[in-house]
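K.L.:
Show me the folded form of this:
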Amino acid sequence: MGNFTMRRTSGLTRVAVGVASLALATAACGGTSSEAGNEDEGGGKEKGLAIAYDIGGRGDQSFNDAAYAGLKKAKSEFGYATADIEPTEGETDADKVQRLTSLAKQGHNPIIGVGFAYGPAMEEVAKKYPKTTFGIVDSVVEGDNVASLVFAENEASYLAGVAAAKATKSNTVGFVGGVDVPLIHKFEAGFEQGVKDTNPKVKVLSQYLTQTAEEGGFSSPDKGKAAAEAQLEKNADVIYQAAGLSGQGVIEAAATEKKWAIGVDSDQYKQGALAKYKDYILTSALKDVGGSVYALAKSVEDGKPLTGTQTFDLEADGVGLSESNPGFAKIAGLSDAVAKAKEGIIDGSIKVRTE
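P.N.:
Okay, here's the model as predicted:
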């Protein structure tokens, strides 16, 4: 149990952050996919890892796709039948309870809810299936058989802020958050601190797309595009988005104006569906959701299931900043500034805010 960080079991978690780029870009996006999900034909194989997606589903090129990459890795390594199930539009906690219960009844282990929205449902279902290991991404749920997979998004966002401050020519940068909730505040707080610590003269414009996830903040590229266009009109020339599927609209808007976008969760420069915009994706604040999914699956396979709060931070390579775009290295002082900031966060000399 306990609040120990993943760095104590670093052998388990040093899964390349790049695992996220394995995600298939062709699957359905949006929350209207069938509830049946993508249950593999097991052909009599034992049932292993199952994941239940958050809003936006597979194909978001970001958060959910990163989780799917972890599932693909576990499936190929352990040779068992997996399942990944899409959310439905406007669903309730009862729908989530039903989904998790169904996966547990089918014999899947572990079962991971991708996103903090699974919190209440997981608390209820995990108690009923004590022999099954459950995992939740981005939330803490108490339970002897639950692993809470949380990340230091503020640390990766700080590095994104450093990059934005080094790349801006207008001294105005933007942040677009999907939903106005504490989790996304962590992204904004780290980003703004990284910008200001690097260059106090840079102005940060911030906008949240919706107050609740039900209003589509994580699943509406049109909302992301409109928000980014408003910031571009106010002179922003680098925009960081933490908005799930909606972030694709932010990237499109920035690229159309030949300005920089900063991706999130997955290395969005490498995502096939975003290829036409990639020259304008400066970097991405990485969050190794795939690595956390795989780590939990491996712990169950090894007979030593992880439980309690597992924190994936910069020191454990659980978060980071991508440097895939060749343009990143061409901006004067950028790589050095990011490396120095990373060192400061890891040694504790830089304390990154969460609010």
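K.L.:
going forward, measure contacts and count neighbours with C-alpha atoms only.
P.N.:
Will do.
K.L.:
Tell me where the stretch 51-200 of the chain has helices.
P.N.:
Secondary structure of the stretch 51-200 of the chain (DSSP state H, counting those that start in this stretch): helices located at 63-78, 93-105, 119-128, 153-167, 182-198.
K.L.:
tell me the most buried of the ones you listed?
P.N.:
Ranked by mean neighbour count, the helices of the stretch 51-200 of the chain are led by helix 153-167 with a mean of 30 (mean count of other Cα atoms under 10 Å).
K.L.:
elements contacting that helix?
P.N.:
helix 182-198, strand 238-242, strand 281-287, strand 319-321, helix 334-347 (3 or more Cα pairs under 8 Å, 6 or more residues apart in numbering; DSSP states H and E).
K.L.:
any idea how far residue 296 lies from residue 134?
P.N.:
9 Å (Cα to Cα, to the nearest Å).
K.L.:
same check, this time on residue 170
P.N.:
For residue 170 relative to residue 134 (Cα to Cα), the value is 47 Å.
K.L.:
Who has more neighbours out of those two?
P.N.:
Neighbours were counted for residue 170 and for residue 134 using other Cα atoms under 10 Å; residue 134 has more, 34 against 14.
K.L.:
Let's compare: structure for the following, please.
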Amino acid sequence: MTTIKTLMGAAATLALTAGLAAADAHSSPGLIIDLGGKFDKSFNESAYNGAQRWVEETGGEYAETELANEAQREQTMRRMAERGANPVVVLGFANGSTLDVVAPDYPDTDFVIVDMVVDQPNVKSIVFSEHEGSYLVGMMAAMASETGTVSFVGGMDVPIISKFACGYAQGAKAVNPEMNVIVNMTGTTPTAWNDPVKGAELTKSQISQGSDVVFAAAGGTGIGVLQAAADADILSIGVDSNQNYLHPGEVLTSMIKRVDNAVYDAFTAAAAGELETGISVMGLSNDGVGFALDENNEALVTPEMIAAVEDAKAKIIAGEIVVHDFLSDNTCPAY
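P.N.:
I've put the predicted structure just below:
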């Protein structure tokens, strides 16, 4: 089912199964939310929050669809385009190959994909420097660790998640070259994004191996990681959205990935007729990634940590520190 989100949609959502008449009339944007659900407290929810912020600030409207399974990818993109949504914003790297096929069939529709590059003239590709943000939280993990072992739980075992893990390991070992970094992935299918029970099991196993700080980059699975860490009274690190609030005083920080800004900016640019296709990279230099500091974790983050990561951030932006990007060669020098 596709829904229309408007300013009144916070109180009542108008569900349309026959078409997107309101969206068609105004060439409103469309948002296709990836597997795992829009309230995953992570990647998808960040995107949804960006769209809602745009609605609240502009009074605009947009069409929204959540994918329920892999088979819906192509059909959903085509339906959104045929019903007049423009641009069509697609979330997640797994949509890349499908969009590469679909976009040429709708040359008058602009598409935006978050987390993947699709080389088509009517596609804007937004990617993030996750390895840079992960480097910073890896430094914080190493500085907070008392055991000399930190860990990482990824969702689906795909290169982009290894990009998080590798950046994290590099940051931890920049603080202490002897730091032990345990890396586990949840699975090899999309169900790995929404398996909090498995996430908790992996976390418990890592704790048994000495980890006292765990970073989750696993979508909804990460909720189980953070819960298991809190239950064991060790520190965790959230991802994408600011997840510090989930376990106040137990979440060291969150590696924020501003998917919300990516969606908000795409909607805003399109409404102004200024959406530019091509590749856009969101990293430390333009606040595309970073770490979260608020009332929920301020007691955990020492002045020394802040000074160290701010110094590293400046050096990464200046090119004085180069964080290896796993996607460049599918290797990680920190393992």
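K.L.:
ok, back up a step: just send the helices of the stretch 51-200 of structure 1 back as TSV, with distance to residue 315 of structure 1 too.
P.N.:
Output for these, formatted as TSV (distance: least, Cα to Cα, whole Å):
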stretch	distance to residue 315 of structure 1
helix 63-78	20
helix 93-105	32
helix 119-128	26
helix 153-167	10
helix 182-198	16
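K.L.:
nearest to residue 39 of structure 1, of these?
P.N.:
When the helices of the stretch 51-200 of structure 1 are compared by Cα to Cα, helix 93-105 sits nearest residue 39 of structure 1, at 9.9 Å.
K.L.:
Mind telling me what residue 57 of structure 2 corresponds to in structure 1?
P.N.:
Counting by TM-score structural alignment, residue 57 of structure 2 lines up with residue 77 in structure 1.
K.L.:
List the contacts of the counterpart of residue 280 of structure 1 in structure 2.
P.N.:
Under the alignment (TM-score structural alignment), residue 280 of structure 1 maps onto residue 250 of structure 2. Residue 250 of structure 2 sits next to 229-230, 233-236, 244, 297 when contact means Cα atoms under 8 Å, 6 or more residues apart in numbering.
K.L.:
Now which of the residues you listed would you call buried?
P.N.:
With burial judged by 16 or more other Cα atoms under 10 Å, the buried subset of the contacts of residue 250 of structure 2 is 229-230, 234-236, 244, 297.
K.L.:
Just flag the most distant two among these.
P.N.:
The most distant members of these, if one measures by Cα to Cα, are 229 and 297, lying 14.8 Å apart.
K.L.:
would you list the buried ones among the contacts of residue 250 of structure 2 in JSON lines and tack on distance to residue 204 of structure 2?
P.N.:
Converted to JSON lines, these look like this (distance: Cα to Cα, whole Å):
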{"residue": "229", "distance to residue 204 of structure 2": "8"}
{"residue": "230", "distance to residue 204 of structure 2": "11"}
{"residue": "234", "distance to residue 204 of structure 2": "11"}
{"residue": "235", "distance to residue 204 of structure 2": "13"}
{"residue": "236", "distance to residue 204 of structure 2": "12"}
{"residue": "244", "distance to residue 204 of structure 2": "20"}
{"residue": "297", "distance to residue 204 of structure 2": "22"}
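K.L.:
What is the end-to-end distance of stretch 174-185 of structure 2?
P.N.:
First residue to last in stretch 174-185 of structure 2 (Cα to Cα) measures 23 Å.
K.L.:
ok, now stretch 211-227 of structure 2?
P.N.:
Per Cα to Cα, the first residue of stretch 211-227 of structure 2 is 15 Å away from its last.
K.L.:
Could you do stretch 226-237 of structure 2 as well?
P.N.:
With Cα to Cα, one end of stretch 226-237 of structure 2 sits 8 Å from the other.
K.L.:
Run the chain-centre distance for it.
P.N.:
When C-alpha coordinates are averaged (Cα atoms, centre = their mean, to the nearest Å), stretch 226-237 of structure 2 and its chain have centres 20 Å apart.
K.L.:
again with stretch 81-95 of structure 2
P.N.:
Relative to its chain's centre, stretch 81-95 of structure 2 lies at 17 Å (Cα atoms, centre = their mean).
K.L.:
That one maps to which residues in structure 1?
P.N.:
Going by TM-score structural alignment: stretch 81-95 of structure 2 matches residues 104-118.
K.L.:
quick one: the strands in the stretch 251-355 of structure 1?
P.N.:
Counting by DSSP state E, counting those that start in this stretch, the stretch 251-355 of structure 1 has strands at residues 260-265, 281-287, 308-312, 319-321.
K.L.:
can you redo these as TSV with distance to residue 91 of structure 1?
P.N.:
Converted to TSV, those look like this (distance: least, Cα to Cα, whole Å):
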stretch	distance to residue 91 of structure 1
strand 260-265	24
strand 281-287	26
strand 308-312	27
strand 319-321	30
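K.L.:
Residue 113 of structure 1 is nearest to which of the ones you listed?
P.N.:
Comparison of the strands of the stretch 251-355 of structure 1 against residue 113 of structure 1 by Cα to Cα identifies strand 308-312 as nearest, at 14.6 Å.
K.L.:
By how much does the closest one deviate from structure 2 on average?
P.N.:
Average distance, strand 308-312 of structure 1 versus aligned residues of structure 2 after superposition (mean Cα distance after the TM-score superposition for structure 1): 0.6 Å.
K.L.:
What residue, apart from its backbone neighbours, is nearest the residue in structure 2 that residue 243 of structure 1 lines up against spatially?
P.N.:
Counting by TM-score structural alignment, residue 243 of structure 1 corresponds to residue 218 in structure 2. With sequence-adjacent residues excluded and distances taken as Cα to Cα, 6 or more residues apart in numbering, residue 218 of structure 2 is closest to residue 155, at 3.7 Å.
K.L.:
ok, that neighbour - how many residues close by?
P.N.:
With other Cα under 10 Å as criterion, residue 155 of structure 2 counts 29.
K.L.:
That one pairs with which position in structure 1?
P.N.:
Match for residue 155 of structure 2 (TM-score structural alignment): residue 178.
K.L.:
give the contact list for its match.
P.N.:
Counted by Cα under 8 Å, 6+ apart, residue 178 of structure 1 has contacts 184, 208-210, 213, 217-218, 224, 241-244, 246-247.
K.L.:
repeat that with 10 Å
P.N.:
Contact analysis of residue 178 of structure 1 by Cα atoms under 10 Å, 6 or more residues apart in numbering lists 184, 207-213, 215-220, 223-224, 241-247.
K.L.:
what do you get for residue 118 of structure 2?
P.N.:
93, 95-101, 103, 111-112, 124-126, 278-279.
K.L.:
7 Å instead?
P.N.:
96, 100, 125 (Cα atoms under 7 Å, 6 or more residues apart in numbering).
K.L.:
do residue 109 of structure 2 as well
P.N.:
By Cα under 7 Å, 6+ apart, the contact list for residue 109 of structure 2 reads 81, 86-87, 122.
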